[in-house]
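Novice: Sequence and predicted structure, then a few things I'm wondering about:
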Amino acid sequence: MAAATALGRGPDAQLAATLAGTAAFGPVTRFDVSRQRVRVAATLPDAGSLADELADATATACADGGLSRTERAACPLLLAVHAFPDAPRVSVDGWPTAADLARSLAARVGLGPVTRVYTSACVSASTAVADAAALISTGKAERVMVAAGYLVEPDQFALFDAGRALATDGAVRPFSIARTGLLLGDAVAAVLLESVAALHRRARTELAQLVGWGRAGDAFHAVQPHPDGLGMARAITAALDRAGVPGGALGYINAHGTGTPVSDAAEAAALHRALGPVASLVPISSTKATHGHALEASGLIELIVTVLAVRAGKLPVNAGFLALDQALRLNVVHSAPRSVGSDHALSVNAAFGGANTALVVRAV
């Protein structure tokens, strides 16, 4: 796997900052925000183009995974992005598309023969991971590369600002009292998924196993989650059922946790609906409080942090936390990292339109 956010470059930088609860938010200088209500985000100071950043991350994941040129050529690429960088707001004949970006990326890194593009907002990357797992578990592929990227740009920044979704106090405070919203952040990541049999034939050792995945929609509202968390609860239940583990076996939940009042409340309702009484016991935090909301790339960077945390035996801090919103009844990790009580963890995401995903991993 490979990862880069405003917390730094490389997986180790992500783990260190999320365990310390170090938030990376600062003034936006990449483009003009003088007319915006909020002017803060978590941006990589040395970020290249999205295409170059994706190529670097994907090539790193291939190299660290020990893939030969032949193995790369047989490895499909699933890419989660918002759109082709700098694409116009309206359709223009002949203008490159996100699919063109995916084909170009596969060619640069030597991947193929199949590429898919996911533009389903904040569940794009986690949906791609679930699809990769399905391709592998059904024998349609031995290994799949999942890549995702989002670099904070003017259009989405302006839209979230106009929608009054951005935090007005410069901090993201998931599940906390006095939370005022989310903040956007850069993230580029790549993860190589492979069947255990194929991995062991190559004499490689897995970092973690993706043992369960679930997806569900509630179509409650264009941009608001169902207040009872119906779709997310179904996704969590499906993932746990596939994994064959009860909710009480989870040692950690990396929450969607945007820090908006409505979203956090709906997510808490979903967790209680899916997990029952143990929802108040399982340690939970949202790493968006450190690296920001990376939209289409969120699910992948958060999956990476979840795997790293469980492997390290320490749980990330819910940065920006002031005091628990008692109505949510959650066991939030704050102030300092905690020890992991289980090798199983859950990462959940939600998106506009009522889309929800859940991934269950087991550290090895």
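Specialist: Nice, thanks for sending it over.
Novice: Only C-alpha atoms from now on, for both contacts and neighbour counts.
Specialist: OK.
Novice: For Val278, list the residues it contacts.
Specialist: Residues in contact with Val278 (C-alpha atoms under 8 Å, 6 or more residues apart in numbering) are 247-248, 272.
Novice: Try it again at 10 Å.
Specialist: Val278 makes contacts with 246-250, 271-272, 330-331, as judged by C-alpha atoms under 10 Å, 6 or more residues apart in numbering.
Novice: Top of the residues you listed by number of neighbours, please.
Specialist: Greatest neighbour count in the contacts of Val278, by other C-alpha atoms under 10 Å, goes to Leu271: 28 neighbours.
Novice: ok, now how distant is that residue from Ala73?
Specialist: Distance, Leu271 to Ala73, by C-alpha to C-alpha, to the nearest Å: 40 Å.
Novice: just Phe157 next, same as before
Specialist: 37 Å.
Novice: So those two - more neighbours on which side?
Specialist: More crowded of Phe157 and Ala73, by other C-alpha under 10 Å: Phe157, with 21 against 17.
Novice: Is the more buried one in a helix, a strand, or coil?
Specialist: Taken by DSSP: H, G, I helix; E, B strand; the rest coil, the conformation at Phe157 corresponds to helix.
Novice: so it makes contact with Ala42?
Specialist: No - using C-alpha atoms under 10 Å, Phe157 makes no contact with Ala42, being 11.7 Å away.
Novice: Show me whatever sits in contact with both of those two.
Specialist: 183-185.
Novice: quick check, nearest of those to Ser335?
Specialist: Within the shared contacts of Phe157 and Ala42, proximity to Ser335 (C-alpha to C-alpha) peaks at Leu183, which comes in at 20.6 Å.
Novice: got the contact list for the closest one?
Specialist: Leu183 makes contact with 25, 38-42, 157, 160-161, 165-168, 170-172, 258-260, 288-294, according to C-alpha under 10 Å, 6+ apart.
Novice: okay, pairing it with this:
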Amino acid sequence: MAEREHLRITGVHAVSALGRGADALLAGVLAGAPAFTPVRRFDTTGRRVTVAATLPEVGTLADELTDAVDRACRAAGLDRTHRAGAALFLATHGGPHSLPAPNGPGGDTGPEVPALAGHLARRCGLGGRTRTYTTACVSASTAVADAATLIGRGDLDRVVVAAGYLVEPDQYALFDAGRALAADGAVRPFSAGRKGLLLGDAVVAVVLESARAAAARGAPTVATVAGWGRAGDAYHPCQPHPEGHGLARAVEAALRRAGLPAAAVGYVNANATGTPYSDASEAAALARVFGPAAGRIPVSSTKSVHGHALEASGLLELVVTVLTLGHGKLPVNAGWLGPDDSCPLDVITDAPRPAPTPHALTLNAAFGGANTALLVSAP
């Protein structure tokens, strides 16, 4: 398969504070009502911020991921034979506390991260290679880019990309202590008066296939991954380049791989976390790529509704972008207070808009200067 032949997305499943399944996710982001509520999963006494976007009842991360992978495979119509040849690329948080018992301390939390991908593959009947990604907030989007590259050059026919993060006390404490969480309890991407990010649950799985493999079994096409790009800033451990150099290069690479001009992009699901510095940097990156047209491309960050899911963010936002394109409506940027001169963009603030083209970008960035761009197209 030539690398420019578009990769097929044939099955998706997502769980977030907006609900379980693709329909709940689509309805939630189009409604634009933020899902942030007081945290009940663990004690937040003494914290500056006490809210996040969490589901009231969840299983262990291992169980939730198993269910998501199985449901995505079923949505794609994968039988036992097709599953047996599928690879599994997993994005999740590393370390000893990555799999908490969400409803309280202790309990059976399942395998630790180094063994988790193999554990999920066995439970779901996936017999291909496995990989694990723990590269912060670009983990899932990097996994998608790697899957696209390997499928594009003919090494693999089918990859299930899964990602999971359930809000837990360790990361919550780190972000709160670092004063990164929004003290006013709202995420306001690109807006004047934005105060920071808020965390959110996400467990997501996506089935990616070559066009040939999907056609051979008459698989549905939810969307295509037309292009992807990755680039580093090497500017600062925690801050992106103020002019958005790395993110701009990632977007340009995605456009080149897709064989599309910048003018073809009709929507950007931005990385924007609601933090003053990074949102302005992302706006600068879009200006570098699109020039004066950057102020006319509809932009929103759905983190304003479902929260920041860390390692799982890239996959959740990919699914959001795919679903909204397929539905023909673009989601709002919640929490908007007013324009900021450092972010001169066409932010969707009042109500969902019609999608002007079938092509959209979804962007992610992480500490350490990592940047990713995925360009997707409606079927």
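Specialist: Cool, the structure landed. Because the structure is a prediction, the values reported are computed rather than measured.
Novice: picking that back up, in helices, which of the contacts of Leu183 of the first structure appear?
Specialist: 157, 160-161, 288-291 (DSSP state H).
Novice: Would you map the helices across the stretch 251-379 of the second structure?
Specialist: Assigned by DSSP state H, counting those that start in this stretch, the helices in the stretch 251-379 of the second structure fall at 276-290, 303-306, 313-327.
Novice: closest to Leu150 of the second structure out of the ones you listed?
Specialist: helix 313-327 (17.8 Å).
Novice: what range in the first structure matches that closest one?
Specialist: Aligned using TM-score structural alignment, helix 313-327 of the second structure spans residues 298-312 in the first structure.
Novice: swap in stretch 207-222 of the second structure?
Specialist: Under TM-score structural alignment, the match for stretch 207-222 of the second structure is residues 192-207.
Novice: Between the two ends of that stretch, what distance do you get?
Specialist: Note: stretch 192-207 of the first structure ends 10 Å apart using C-alpha to C-alpha.
Novice: Residues touching that stretch, excluding its own?
Specialist: Here stretch 192-207 of the first structure makes contact (C-alpha under 10 Å, 6+ apart) with 1-2, 58, 61-62, 64-67, 75, 77, 129, 132-133, 135-137, 139, 141-147, 208-210, 307-308, 311, 362-364.
Novice: So what does Thr366 of the second structure match up with in the first structure?
Specialist: For the record, residue 366 of the second structure is Ala, not Thr. By TM-score structural alignment, Ala366 of the second structure lines up with Ala351.
Novice: Also Gly28 of the second structure?
Specialist: Counting by TM-score structural alignment, Gly28 of the second structure lines up with Ala17 in the first structure.
Novice: about what we covered before: by neighbours, which of the ones in helices among the contacts of Leu183 of the first structure wins?
Specialist: Ranking those using other C-alpha under 10 Å puts His291 first, with 33 neighbours.
Novice: Look up how far Ala57 of the first structure lies from that one.
Specialist: As judged by C-alpha to C-alpha, His291 of the first structure and Ala57 of the first structure stand 17 Å apart.
Novice: what do you get for Leu281 of the first structure?
Specialist: 36 Å.
Novice: same question, Pro227 of the first structure
Specialist: Distance, Pro227 of the first structure to Ala57 of the first structure, using C-alpha to C-alpha: 37 Å.
Novice: which of the two has more neighbours?
Specialist: Neighbour comparison, Pro227 of the first structure and Ala57: the larger count goes to Ala57, with 25 against 16 (by other C-alpha under 10 Å).
Novice: Give the equivalent position in the second structure for that one.
Specialist: Under the alignment (TM-score structural alignment), Ala57 of the first structure pairs with Ala68 of the second structure.
Novice: Show the contacting residues for the match of Gly28 of the second structure.
Specialist: Contact analysis of Ala17 of the first structure by C-alpha under 10 Å, 6+ apart lists 6-8, 23-24, 287, 290-291, 316-317.
Novice: Am I right that it is in a helix?
Specialist: Yes - looking at Ala17 of the first structure with three-state DSSP, it is inside a helix.
Novice: separation between it and Ala274 of the first structure?
Specialist: Counting by C-alpha to C-alpha - Ala17 of the first structure and Ala274 of the first structure are separated by 30 Å.
Novice: repeat for Gly212 of the first structure
Specialist: Separation of Gly212 of the first structure from Ala274 of the first structure (C-alpha to C-alpha): 15 Å.
Novice: on that earlier part again, how close does the match of Ala366 of the second structure sit to Ala99 of the first structure?
Specialist: In this view, Ala351 of the first structure and Ala99 of the first structure are 21 Å apart by C-alpha to C-alpha.
Novice: With neighbour numbers in mind, choose between these two.
Specialist: The neighbour comparison of Ala351 of the first structure against Ala99 (other C-alpha under 10 Å) goes to Ala351, with 21 against 17.
Novice: correct me, but that one touches Thr357?
Specialist: Yes - counting by C-alpha under 10 Å, Thr357 is a contact partner of Ala351 of the first structure at 8.9 Å.
Novice: overlap in contacts of the two?
Specialist: Common neighbours of Ala351 of the first structure and Thr357 (criterion: C-alpha under 10 Å, 6+ apart): 122-124, 217, 256.
Novice: Look at Ala327 of the first structure and say how many residues are nearby.
Specialist: Residues near Ala327 of the first structure, counting by other C-alpha under 10 Å, number 11.
Novice: Just give me the match in the second structure for it.
Specialist: Using TM-score structural alignment, the partner of Ala327 of the first structure in the second structure is Ser342.
Novice: Over to Val361 of the first structure?
Specialist: When the second structure is aligned by TM-score structural alignment, Val361 of the first structure is paired with Val376.
Novice: show me what contacts that match?
Specialist: By C-alpha under 10 Å, 6+ apart, the neighbours of Val376 of the second structure are 6-9, 223-228, 254, 258, 265, 318, 321-322, 325, 358-362.
Novice: Quickly note the distance from it to Thr324 of the second structure.
Specialist: Taken as C-alpha to C-alpha, the span from Val376 of the second structure to Thr324 of the second structure is 11 Å.
Novice: same thing with Asp233 of the second structure?
Specialist: 30 Å.
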